[in-house]
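[1] Below is the sequence, then the predicted model.
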Amino acid sequence: MKKAGKKQTNVVLANQVSDNNYSIGKKLTKSQISELAHVANSKPGGLTFVLTAQDVAVEGFCMSNCGFHGSDTKLKSAFIWVGNSVTQCPGQCAWPFHKPIYGPQTTPLGAPNVDVGLDGMIVNLASLLAGTVTNPFGNGYFIGSAGAPLEAASACPGVYGKGAYPGYDGELLVDSVTGASYNGFGVSGRKYLLPALFDPNTSQCSTIV
């Protein structure tokens, strides 16, 4: 296990760029994702999110990952990529809002924003954001080997509320009107489901609720 020292991080939301014309196509490699991140933000110290639509295929998507994070050590910048899985592999990358490909076929949770693909992206984005903040360049906090690290959220797969176990996401809050499950609030009271984070002080997964 490796641990990074304590350091305050300030986040400032910058610009947003959309590529509605799919300028480099709908089949992307990991290196192209890195290039897109660099084009969107080439400033030192930045964190770029690359989000792809449901009709865009990315190398490794659905087969080995639902998203990933990378970095440019020269610029000391990082990026996160997450894809919309709703038409490609919702059972793998949009659980628990869709029945899983493997394991107990429990009833899916209601998506808090009534969009299985988008809410699945939020879960994956939150998980990768936690990993990027704590291990941006591969020498920060992680458990296991550097080649296949378990980071702050990926060390707690499928855990969203207290009492979670494989196939059961834990005790969550439920919207009385829509029946959707959530555990966190965003801007303007929007509801989200966010993953648990591994607490190195207790060696347990810490949940919001």
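    Sure, I can see it. Numbering: from 1, shown residues only.
[2] drop to CA atoms for contacts and neighbour counts, all remaining ones
    Noted.
[3] how about the strands in this structure?
    27-28, 47-52, 57-58, 67-72, 77-83, 173-174, 181-182, 184-185, 191-192, 197-199, 204-206 (DSSP state E).
[4] And the longest one, how far out from the chain middle?
    Centre-to-centre, strand 77-83 and its host chain are 9 Å apart (CA atoms, centre = their mean, to the nearest Å).
[5] now the angle between strand 67-72 and that strand, please.
    With axes from the mean of the first three to the mean of the last three CA atoms, to 10 degrees applied, the angle from strand 77-83 to strand 67-72 works out at 160 degrees.
[6] Would you map the helices across the chain?
    Taking DSSP state H, the helices of the chain run over residues 30-40, 90-93, 116-134.
[7] hang on, the earlier thing: mind checking which of the strands of the chain is nearest residue 163?
    Shortest distance between residue 163 and these, using CA to CA, is found for strand 204-206: 10.6 Å.
[8] contact partners of the closest one?
    Residues from elsewhere that reach strand 204-206 (CA atoms under 8 Å, 6 or more residues apart in numbering): 155, 156, 159, 196, 197, 198, 199.
[9] Second structure follows, compare the two:
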Amino acid sequence: MVLTSSDVTVGQFCTSSCGFHSTVLMPAGKRVVMVHVGDPGTQCPGLCAWPYAAPEYGPPGPTLVAPNGVGVDGTVINIATVIAGAVTNPFRDGYYQGDRLAPLEVATACAGIFGEGAYPGNPGNLLIDEKSEASFNAFGAGGRRFLLPAIWEPISGKCKVVA
């Protein structure tokens, strides 16, 4: 996993994606899956840290309070999205829909959906921290709060959110 800081520019980041996965051919001839996510907090929060930042495009709506800061929480959302794609479609011949060079993967199929009742411009019903008013849908180590994207569940044909 490659995470880059706000002073590092990566070609695809903020233009066509908020992160990506690919493979690297190692000297022994073995392919290794790698993922990249940049810092959305300063480079492109409206594209890659929604719903914690005002959307660059699409319907306007209120921004949510990020439990760990816009950059950190935007990065967590993007890491979860890219890892879900890397696990289900690591070599571009796994689980995806559409063109294999621009696949619609398990998390990108559910873009913008974080809770039940989501629709464009509204991430859905989320948990809210009483003290900070931060919105989230998952708990991590030490009681940390995070927002994880929904993923496509092919048997039901629906986006499944963290429960």
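    Good, I have the coordinates. Quantities reported herein were computed from a predicted structural model and do not represent experimental measurements.
[10] returning to what we had before: any chance of JSON lines for the helices of the first structure, columns distance to residue 58 of the first structure?
    Converted to JSON lines, the helices of the first structure look like this (distance: least, CA to CA, whole Å):
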{"stretch": "helix 30-40", "distance to residue 58 of the first structure": "7"}
{"stretch": "helix 90-93", "distance to residue 58 of the first structure": "13"}
{"stretch": "helix 116-134", "distance to residue 58 of the first structure": "14"}
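[11] Could you save these as JSON lines and add columns showing mean neighbour count?
    Output for those, formatted as JSON lines (neighbours: other CA atoms under 10 Å):
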{"stretch": "helix 30-40", "mean neighbour count": "16"}
{"stretch": "helix 90-93", "mean neighbour count": "22"}
{"stretch": "helix 116-134", "mean neighbour count": "22"}
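[12] ok so, going back, any chance of the strands of the first structure in JSON lines, with mean neighbour count and distance to residue 103 of the first structure too?
    Below are the strands of the first structure laid out as JSON lines (neighbours: other CA atoms under 10 Å; distance: least, CA to CA, whole Å):
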{"stretch": "strand 27-28", "mean neighbour count": "14", "distance to residue 103 of the first structure": "30"}
{"stretch": "strand 47-52", "mean neighbour count": "21", "distance to residue 103 of the first structure": "27"}
{"stretch": "strand 57-58", "mean neighbour count": "20", "distance to residue 103 of the first structure": "25"}
{"stretch": "strand 67-72", "mean neighbour count": "21", "distance to residue 103 of the first structure": "21"}
{"stretch": "strand 77-83", "mean neighbour count": "24", "distance to residue 103 of the first structure": "23"}
{"stretch": "strand 173-174", "mean neighbour count": "16", "distance to residue 103 of the first structure": "24"}
{"stretch": "strand 181-182", "mean neighbour count": "24", "distance to residue 103 of the first structure": "20"}
{"stretch": "strand 184-185", "mean neighbour count": "14", "distance to residue 103 of the first structure": "26"}
{"stretch": "strand 191-192", "mean neighbour count": "20", "distance to residue 103 of the first structure": "24"}
{"stretch": "strand 197-199", "mean neighbour count": "20", "distance to residue 103 of the first structure": "23"}
{"stretch": "strand 204-206", "mean neighbour count": "18", "distance to residue 103 of the first structure": "21"}
